[in-house]
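Chemist: Give me a 3D structure for the following:
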Amino acid sequence: MHDDKIILVHNGALGDFLIAWPALLAVARQYGNEAALLYAGREPYAPWAAAAGFQPAPGETRAAVERLYGASSWDTPALAPLAGSRIIWIGLRTPPFDAALLHATDGGARLTFLPMVPENGGGESVRAHLARMMDERLALPWPEDAATVWQERVARWHGLNGRSGDEKNGEIGGDVLLFPGAGHRAKEWPAQRWLDLARRLLDRGLSCRLVLGPVELERGFDAQGVPAIAPPSLAELIERIAEAAAVAGADTGPMHAAALTGTPALALFGPTGARLWAPAEACILRADVDCRPCSTTTHGIACAERDCMESIAVDAVEKSVLEILDVKKEKPACLSSQTSRLLQKQ
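Modeler: The predicted model follows:
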């Protein structure tokens, strides 16, 4: 069957999309000369899909993709705009549509689902698992140069040539960005500790800023006089991360943005597993409690308190941030041996 259109769908969270971005690049490289490449996932990510080679799907196509959620057969008239297409849907674990649609029928489309999370957690990271699914289901290799391509195509939009800060006379250029929020409250490090950390870094003469997203603003996060910014768009968020000297946060999307931009990152892990979700080349600090990790995708987190995240001391986070800044030119991945040891304990 010849595919007239390749339709890529990803409706997940920011971090999930950034992890999956290399898959978009691989699909575009494989099919870009043979078919129209259309993106029909979450609209805020459309500019980044365009950077991989995808154009926004027209309204009729997007509407038909939305109707896949309730359809059980390609004979459904509402799916007619998808005829002759190959749909590649990237999700966490299970297809959000009837499994019968995965089997092509005459006049229908070909639908492939690529899960990011291993069925039983396993020993694979989400990146490794997605790469394996791409190989098994589409015969596509994972593009090892994805971060380089991201930096060329996305950072270039903002006139960036890597981070703006340089080391001059022993001084660190660029901001240290601290991300106090997370998609799930159980993954957050206590707000007061972020404030304490920021003040310590400021006292050392470093330029440090809290980064507040829509959730933190909605919850009325009080920066208590600590410098803070609230990027009005995802594009500006990426720009800030690309220019930063280093970033620190919980298991959250901006840490994966740092991985793509090449900005040194420190990620704090509590209920979720670093082996599964750690950003590429990040320095990892994990909660010191026996019960973690307790969830694969946060859906199973039942604890009302954040005891695991509270077990991470400010001293440890400060030390790790300073280590990142000290070695950022030689080892932007932080202390790789330390990271490896931590991941092996997950």
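Chemist: use CA for all of it now, contacts and neighbours both
Modeler: Will do.
Chemist: Wasn't residue 87 part of a strand?
Modeler: Yes. Residue 87 forms part of a strand when assessed by DSSP: H, G, I helix; E, B strand; the rest coil.
Chemist: how close does it get to residue 137?
Modeler: Counting by Cα to Cα, to the nearest Å, the gap from residue 87 to residue 137 is 12 Å.
Chemist: Same drill for those two, tell me which one is more crowded.
Modeler: residue 87 (23 against 11; other Cα atoms under 10 Å).
Chemist: Hmm, the more buried one is touching residue 10, no?
Modeler: No. Assessed by Cα atoms under 8 Å, residue 87 is found out of contact with residue 10, at 10.9 Å.
Chemist: How many residues are close by residue 126?
Modeler: Neighbours around residue 126, by other Cα under 10 Å: 23.
Chemist: One more sequence to fold, the one below, so I can look at both together:
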Amino acid sequence: MSSILLVHRGALGDFLMAWPSMLAIRERFADQAVFWAGSATRLPWLRPLGVEPCPLEMRRGMDALFLREPWPVELADARVFWFVLDTDPPVPAHSRLHVLRGIVGSGSVPTTSPRDAYAQGLRELGIGWNPDWPAGWRGLFGAWGSGQGRKGDAEILLFPGAGHPAKQWPLVQFFELARWLQGQGRSVRFVLGPAERDRGMEIRDYPVSWPHSLDVLQELLLGARLVVGNDSGPVHLAGMLGVPGLALFGPALETQWGPVGLRTIGLDLACRPCTRTGRIACADPRCMLEIPQNMVRREVGALLAR
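Modeler: Now for the predicted structure:
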């Protein structure tokens, strides 16, 4: 019996962009075994679809692909769907290998999100894409507002980190925002991850959570009133779960990388965006440093008013 192998080796936000297409592949090949070749931390979001970890034999076949040998016998009956951003994997082309690119076109100001680019790639392969995928996600993993997240004393979660320092609004600005929210009678909590721990980010005078797993992060999000954060994986997860919130964008463009369902803001500067692919070389990220406090407060106030 033939099988399907899903491959993705990117960051959390990139994976969440690809998830709707993984759902489409699972639905298209409902009568076949589907396996996952990627970070084990993503499996909680794939197992409910019937996706299982890649068996050892298939992993050997994947390793053989990198040796640029003929199509491995371990993958003889497999179709491989490999998700990338803009660079093809360093393996030989083959009729059973489908590379799905999240970044398409060559324009300097991209507007197509990786989510939509993956969907287009699937359509070109004759695989339909369900536009109602958010309902599928929330039915499987939880939806904000279903008994959680609307209590008056629920906390506002602040995410001051990001995968790259140039994508971070200054920490002092988050402190100012937290102080303002407390003055409005709101409860706030900072949420930090491994990257912030490695960079020595320190939060004083405010509650802080360090989720030790993505499951814990998801539970935290579902219990929040809203989220405010930089362009980062946790903010994308909040949008997938339907949590209201605001995402701050700098080097990357919000029309390309914006989380589903969240408000986004970014400055209108001539140097924006300076990346289409997520690779950032800017040493002076004015686009983040100069986002004014009053702009963020105005957007957060509008969200709270709703």
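Chemist: Could you get me the TM-score between them?
Modeler: With the length set by TM-score structural alignment, normalised by the length of structure 2, the two chains reach a TM-score of 0.93; 304 aligned residues with a Cα RMSD of 1.8 Å.
Chemist: picking that back up, who touches both of residue 87 and residue 137 of structure 1?
Modeler: Residues touching both residue 87 of structure 1 and residue 137 (Cα atoms under 8 Å, 6 or more residues apart in numbering) are residue 112.
Chemist: In structure 1, what sits opposite residue 12 of structure 2 in the alignment?
Modeler: Matched across to structure 1, residue 12 of structure 2 falls on residue 14, judged by TM-score structural alignment.
Chemist: swap that for residue 89 of structure 2, please
Modeler: Aligned counterpart of residue 89 of structure 2 in structure 1: residue 96 (TM-score structural alignment).
Chemist: Ok, residue 199 of structure 2 next?
Modeler: In structure 1, residue 199 of structure 2 lands on residue 219 (TM-score structural alignment).
Chemist: Any figure for the gap between that match and residue 181 of structure 1?
Modeler: Taking Cα to Cα as the measure, residue 219 of structure 1 falls 10 Å from residue 181 of structure 1.
Chemist: what about the two, which has more around it?
Modeler: Per other Cα under 10 Å, whichever of residue 219 of structure 1 and residue 181 has more neighbours is residue 181, with 26 against 8.
Chemist: pretty sure the more buried one contacts residue 194?
Modeler: No. Using Cα under 8 Å, residue 181 of structure 1 is not in contact with residue 194, being 10.0 Å away.
Chemist: Quick one: the strands in structure 2, in order.
Modeler: For structure 2, applying DSSP state E gives strands covering 3-8, 33-37, 51-53, 78-84, 97-101, 156-159, 188-191, 208-209, 226-230, 245-248, 263-265.
Chemist: Rebuild those as JSON lines, extending it with distance to residue 182 of structure 2.
Modeler: Putting these into JSON lines (distance: least, Cα to Cα, whole Å) gives the following:
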{"stretch": "strand 3-8", "distance to residue 182 of structure 2": "41"}
{"stretch": "strand 33-37", "distance to residue 182 of structure 2": "44"}
{"stretch": "strand 51-53", "distance to residue 182 of structure 2": "44"}
{"stretch": "strand 78-84", "distance to residue 182 of structure 2": "42"}
{"stretch": "strand 97-101", "distance to residue 182 of structure 2": "43"}
{"stretch": "strand 156-159", "distance to residue 182 of structure 2": "10"}
{"stretch": "strand 188-191", "distance to residue 182 of structure 2": "7"}
{"stretch": "strand 208-209", "distance to residue 182 of structure 2": "15"}
{"stretch": "strand 226-230", "distance to residue 182 of structure 2": "14"}
{"stretch": "strand 245-248", "distance to residue 182 of structure 2": "17"}
{"stretch": "strand 263-265", "distance to residue 182 of structure 2": "21"}
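Chemist: among the ones you listed, which is nearest residue 62 of structure 2?
Modeler: Nearest to residue 62 of structure 2 among the strands of structure 2 is strand 33-37 (8.7 Å), distances taken as Cα to Cα.
Chemist: which residues in structure 1 does the closest one align to?
Modeler: Using TM-score structural alignment, strand 33-37 of structure 2 lines up with residues 36-40 of structure 1.
Chemist: how distant is the matching stretch from the center of its chain?
Modeler: Centroid displacement of stretch 36-40 of structure 1 relative to its chain, using Cα atoms, centre = their mean, to the nearest Å, is 21 Å.
Chemist: Need the counterpart of residue 292 of structure 1 in structure 2.
Modeler: Using TM-score structural alignment, residue 292 of structure 1 sits opposite residue 272 in structure 2.
Chemist: right, and its match touches residue 255 too?
Modeler: No. If you go by Cα under 8 Å, residue 272 of structure 2 and residue 255 don't touch, sitting 12.0 Å apart.
Chemist: Looking only at neighbour counts, state which of those two leads.
Modeler: residue 272 (19 against 14).
Chemist: what's the closest non-adjacent residue to the more buried one?
Modeler: Nearest in space to residue 272 of structure 2, with sequence neighbours left out and distances taken as Cα to Cα, 6 or more residues apart in numbering, is residue 251 at 6.1 Å.
Chemist: OK, contacts around that neighbour?
Modeler: Contacts of residue 251 of structure 2 by Cα under 8 Å, 6+ apart are 166, 167, 272, 273, 274, 275, 280, 282, 285, 287, 288.
Chemist: Which two among these are spaced furthest apart?
Modeler: 275 and 288 (13.9 Å).
Chemist: For these two, indicate the residue with more neighbours.
Modeler: Ranked by neighbour count (other Cα under 10 Å), residue 275 of structure 2 and residue 288 place residue 288 first, with 21 against 18.
Chemist: Just tell me what the more buried one corresponds to in structure 1.
Modeler: Match for residue 288 of structure 2 (TM-score structural alignment): residue 309.
Chemist: shouldn't that match be in contact with residue 189?
Modeler: Yes. Assessed by Cα under 8 Å, residue 309 of structure 1 is found in contact with residue 189 at 5.3 Å.
Chemist: Need the residues touching each of those two.
Modeler: residue 268.
Chemist: related to what we said a few turns ago, list the residues that contact the match of residue 89 of structure 2.
Modeler: Going by Cα under 8 Å, 6+ apart, residue 96 of structure 1 touches residue 69.
Chemist: Helices of the stretch 151-300 of structure 1, start to end?
Modeler: 191-203, 214-218, 234-243, 253-261, 274-277 (DSSP state H, counting those that start in this stretch).
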